[in-house]
Structure formats: structure tokens, C-alpha cells
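Undergrad: Next come a sequence and a model predicted from it.
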Amino acid sequence: MQDIRTQAGFAMTPDELKTFHTQGYFGPFKVYEIDEMKAAWRRERLRLMDRSNAVYQEEAASSGNTNISNYDRHLDSTFLADHVSRPEIVDRVSSVLGPDVLCWRTEFFPKYPGDEGTDWHQADTFANASGQPQIVWPEDEEFGGTITVWTAFTEANEETGCLQFIPGTHQTMFYDETKKMHYDPDKINAEEKDGVRRGFFGYDYRELQKDPDWKPDESQAVSMVMRPGEAILFWSTLMHASLPHSGRTDEMRLGFASRYVPTKVRVYPDTDVIEEYGGRVSLDRYGSVLVAGHNGNPHNRIATATTTGHPFVTR
């Protein structure tokens, strides 16, 4: 896709927005050159091993090999802090969400050789693991979810376990997030579903189905093959999953997801902790990042700089 834009930046065109609203995702699009991304990851993966400035400390480590320990490293990493505010990302997100935008969470999604795929799932309030809503849209909105921008830091293809989407499923929730899944670490790498080895970080996402007999129509699934430095933008309410890592290559697949909402959305309302995936972390040092516009919502805590003092950029 051509990424040479006018001085207006990387805002989505009317045709791109129409396609996005129909299918629930947009891209892939380029954020970094391939060599630029490879060099950045060689450098940053060593720096990220140092968690001394991370906002989640001992409690995150106690969660073991679960995804909660991969949350919000943009709050201590200069590279990731700049990444979440890159115009290639924020201009497109603002095209969908409007001028006032928060980045409320980031997550690493590593997939090592032999790792299972991820179950088909949707997320609206992100209460799926804990039962506690983590984002809440105004009451006059039926449901909202978040815009996720998933950036490939390494090769993401059908061999290494790329994302899959079922286009057009973002307008209907097939899962009830008021139910609560039951965490069982023994479920990791434990089950084959319809010929594909999938799980959900120690949960069974099918526990949230509104209709226990319903199955996603995998015949409509589209694989999101991405080179290092490319990204895909999608509604979290879009039905999405990932394939297993075949193990036929030694390269880890690594994606970095940054999640965005309008400032009118309440982030982590009425709670001071995140509790899921067998772990618990305090939100004492947490803050959302204003990546575009202005924040008129007094309910949300805002971080203006990383824990090491690097200022966040607001577009």
C-alpha cells in the first residue's frame, strides 16, 4: 500500500474508512522499513529485559508465563513510548475515533516455535478474564471496544502464527463478558479445536459464548500476513484469532499491540488493580497516554512522561 501522503499526514481516506467500517479492520500498512524494524528490535529487546523501571513489578513477575507481565512497557521504554504516538498510527486511529484519543494499554504477543494458536475471541469491555470491565464507553453507546493496532516486530505469517480475522463480525458480540472464564494453566498447549491447536493463555474462551452450540465460521477467516514493521488496525470486537507456530522455523513471532479509545471512555473505572491470567498488578503507577487532541475526562489518570522521564507526544 502506498504510504506517501499529503501534509495532512496518514489520515484514512473516505474509501479506506468505508472499507474499514465494512470489514472491521484496515491494513496492513507500513510503520517502519523492514531493516529499520529489525535493527530496532535487536536493540530494544535487550533493553526491555531490564524491568527495573516497569510500572508493574513483583506482582507481575508472580503471574509466571502469562500475558499480564507483557502489559504497558510503553510506560518505561522510550522506543515504545514514541511508537504509540507515531503519526502513521495515530492519524489513522483518529480517523476512526475522532480527534481526542488515549492509548490505554499496550501488550507484547510473543509466539515461540511450537506454541499453540489463540482462540477466536472478541473484546468489548475487556472483562473477559477478570469479570471486571477495564474500559467503559458512555451509556448511550451500545458497545464500543477498542481500536487495536498490532505491529509486527518480526515476520508474521502462517508458519510463525499470524493473526486471523473473520471480516464483518465487529458489529455483533457473540460472547458475554459478564461471565467469567476459569483460569487453568494446564490448558496451555492442551487442546486441538477443529484441526487447529488453539488456546487462550490458560483460559477457554468458549466459556463466554452466549450460545454454547455456536461456532465461528472459519471458512470466512483471512490470514494477516505481515512483514516486520507493518501493522494492522482493527476493532477489538472483530472476531480474531491466531494460528499456531509451526515450529518449522526457529524465529519467534512477535507482535506489539497498542490499544486506543476516545477520551470519553473511562479506563479502569472503580479499580486499582488488574487481576487476570493468574496474576495481579497494582495500577498505582499507571496512566493512559494522550496521543491526540485534548482530554476533558477527569476520571482517567494521564501519564505525561515515561517512568524514566521521556515525554509522550500528543498529536
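TA: Right, received. Where do you want to start?
Undergrad: hey, let's count contacts and neighbours off CA atoms from now on
TA: Noted.
Undergrad: so how far is residue 299 from the closest residue to residue 230 other than its chain neighbours?
TA: Leaving aside its sequence neighbours, residue 230 sits nearest to residue 30 (CA to CA, 6 or more residues apart in numbering; 4.4 Å). To residue 299, residue 30 is 34 Å away according to CA to CA, to the nearest Å.
Undergrad: this is the other structure I want to compare:
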Amino acid sequence: MDKKYGLSEDELAAFRKNGYIGPFDLYSPEEIGETYKKLRPQMFDREFAVYDLDHTSLLAGYDRHLDIDFFSQHIMQRRILDKLESILGPDILCWRSELFPKYPGDEGTDWHQADTFAHASGAPQIEWPSSEFGGAVTVWTAVTEANEENGCLRFIPGTQEEMFYDESKEMAYKPEEVNKLEKDGIKRGFFGYDYRNLQKDPSFVPDESAAASITMKAGQFVIFWSTLMHSSFPNTTTNKTRLGFTARYVPTCVKVYPDTDTVDEYGTVLSLEKYGTVLVSGEDDYQHNKILNSNTRGYVFASED
């Protein structure tokens, strides 16, 4: 049955070819602007957060859909889920969300791909039942406007089918060194890591001439495979913070954080005691993963009709 907000045949073909589709409208700029004002104090309030972290931690933006009602509602938005069902099928989990602020003067994020998401932790965080598939479908929502001046996303279309990086290789966490790197004249790193250490071919250089800048109005979202080569510009503005919110989705057949009860990333170890995936669509016939029915404040996860 066709979904009201599902992808058309042409859109689905474009997604399969390029690895991304969008941006799409979700909230008006005025609506998300008012919401952002209310969200800011909630983002600093960690009383109900599932991870015991200081708000200054690089991981402080992880999984806020599990304690902030707006983000709990957001991951269940029918305008998003109908499109995801076109891509992933009817049975879908949201396994992670992340807040990505880019403050004035922040460096860009270097080119990267994510298949098993082992690039920082050293161990696979998601495991597909077949090696023919991998990665997650990411929904990146612009909480504020995103443009080339304040750090919008960049994609290299069509690169989602081949991994140019080996996530099993070791990356040393050296923020004091990596965050000062300039590559091709642009200040950019990877949150304290040098992603080039994972290159299968040490001489590999992403073809930036093929890159597309994903400029977005506040309230829009774009969908892409995590295996698509992506990066972001630095924020060269003096007074504008760019804020994006990502939600990452996989089919229910995928195992999340297999055989571990902690996450070790960016110099921090997180306990998964309070963590769980969210069944956003369909049924879970596999029962691989712990599923939460409500967030830590009691909001019940339910999609719109």
C-alpha cells in the first residue's frame, strides 16, 4: 500500500543511485525557531538522560530522543517514517540519535563513511545478517539553517556502494592534534580523530569536485546512507551556531551493540544500562535488541496516523 509521504519511484531510484534524497520540508522555519528556544535549556538538562555525562562531553548529544519529548516525537514523524519504509521496508528501529552543533569558528568535519560504526569504538555497533548490506539510514534535520558559511553537509553522490575505509583499523584519539589540522586549505578533523588513518589506500583522496553542498532551511531534513561519503564545511561565521539533529535507522533484523554493554568512544565509556532501541514502524520478529516503549520522562513512543 502506498504511503502518504512515501518516496515516489523516481525519488527511490535517485536515492539508490546517489545515496541520499532531499531536503524535505518538515517544520516551518518559524515553528522550529520557537521550538529551538524551548529545546536549548532541555539540551543542557541531563537529569533524565540515559548516559551519565557532563554536558561538555562530545557524547552529550547522543540519544536525546530517549529523554527529550520533542526528539521522541520527531523520530516517529510520519513524514519521515513513510519515506524510510520505502527504503528499509515496514519493520524499522531507531537505534541512535545525535545532536551536531557547529559553533562559530568550529572546524569542518572530514570526509568519512560509517558501515558498522566501529570507527571510533573499535568494535561493530551494528551488525547486519548479511555482509552484502551495511550501514544505517540517517535522517539529518536542520534545527537551524545550514549553509556553506555555517557548516552545511557535503555528499559525494554514488559513493555509498563501496567502503574506502577499514573501520577495524585503529584510530588514536588526539583532539589536541587533529582539531588543528588543515586539509586542502580547510580546517577540518573528525571529533579528535584523523579519519585518514582508516583509509584502505593511503593515497586515496576523495573527489571533492563531485561533491554536492546540502544547504537546508531550518526545519528541513535529508535522508542518506551512512556509507555515503559525507563531510561538512567549517563554520566561518562569527555569531551563528549551526545545529543538526540526526536519527539513525535500521531494519529490525540488525543487531545493535552486539555482545557488549558499553560504548567506548571519543575518550569516554558509556554504560548501556538505560539504553534501548525504539521500534518506530512495524513489528520486531527477530527480538535481537532491547526495545524501549517510552522515554525516561514517560513519553510513550507512538507514530502519527
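TA: Nice, I can see it. Just so we're clear, the structure is a prediction, and the values are computed from it rather than from any experiment.
Undergrad: Look at residue 30 and residue 299 of the first structure and report which has more neighbours.
TA: Neighbour count, other CA atoms under 10 Å: between residue 30 of the first structure and residue 299, residue 30 has more, with 21 against 14.
Undergrad: Map the more buried one across to the second structure for me.
TA: Aligned against the second structure by TM-score structural alignment, residue 30 of the first structure finds its counterpart in residue 25.
Undergrad: what sits against its match?
TA: 219-221 (CA atoms under 8 Å, 6 or more residues apart in numbering).
Undergrad: Spell out the residue ranges of the strands in the stretch 201-315 of the first structure.
TA: In the stretch 201-315 of the first structure, the segments counted as strands under DSSP state E, counting those that start in this stretch are 222-224, 230-235, 240-242, 253-262, 266-267, 273-276, 279-282, 289-292.
Undergrad: can you redo the ones you listed as a markdown table with mean neighbour count and distance to residue 88 of the first structure?
TA: Formatted as a markdown table, the strands of the stretch 201-315 of the first structure follow (neighbours: other CA atoms under 10 Å; distance: least, CA to CA, whole Å):
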| stretch | mean neighbour count | distance to residue 88 of the first structure |
| --- | --- | --- |
| strand 222-224 | 17 | 19 |
| strand 230-235 | 24 | 10 |
| strand 240-242 | 24 | 23 |
| strand 253-262 | 24 | 13 |
| strand 266-267 | 22 | 24 |
| strand 273-276 | 17 | 30 |
| strand 279-282 | 19 | 31 |
| strand 289-292 | 26 | 12 |
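Undergrad: okay, these in CSV with distance to residue 310 of the first structure next?
TA: Output for the strands of the stretch 201-315 of the first structure, formatted as CSV (distance: least, CA to CA, whole Å):
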stretch, distance to residue 310 of the first structure
strand 222-224, 33
strand 230-235, 24
strand 240-242, 34
strand 253-262, 18
strand 266-267, 23
strand 273-276, 25
strand 279-282, 22
strand 289-292, 12
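Undergrad: Indicate which one of those strands is closest to residue 107 of the first structure.
TA: strand 253-262 (5.2 Å; CA to CA).
Undergrad: Which residue ranges of the stretch 51-200 of the second structure form strands?
TA: So, for the stretch 51-200 of the second structure - with DSSP E, counting those that start in this stretch - the strands run 92-102, 108-112, 126-127, 137-142, 153-155, 182-183, 186-189.
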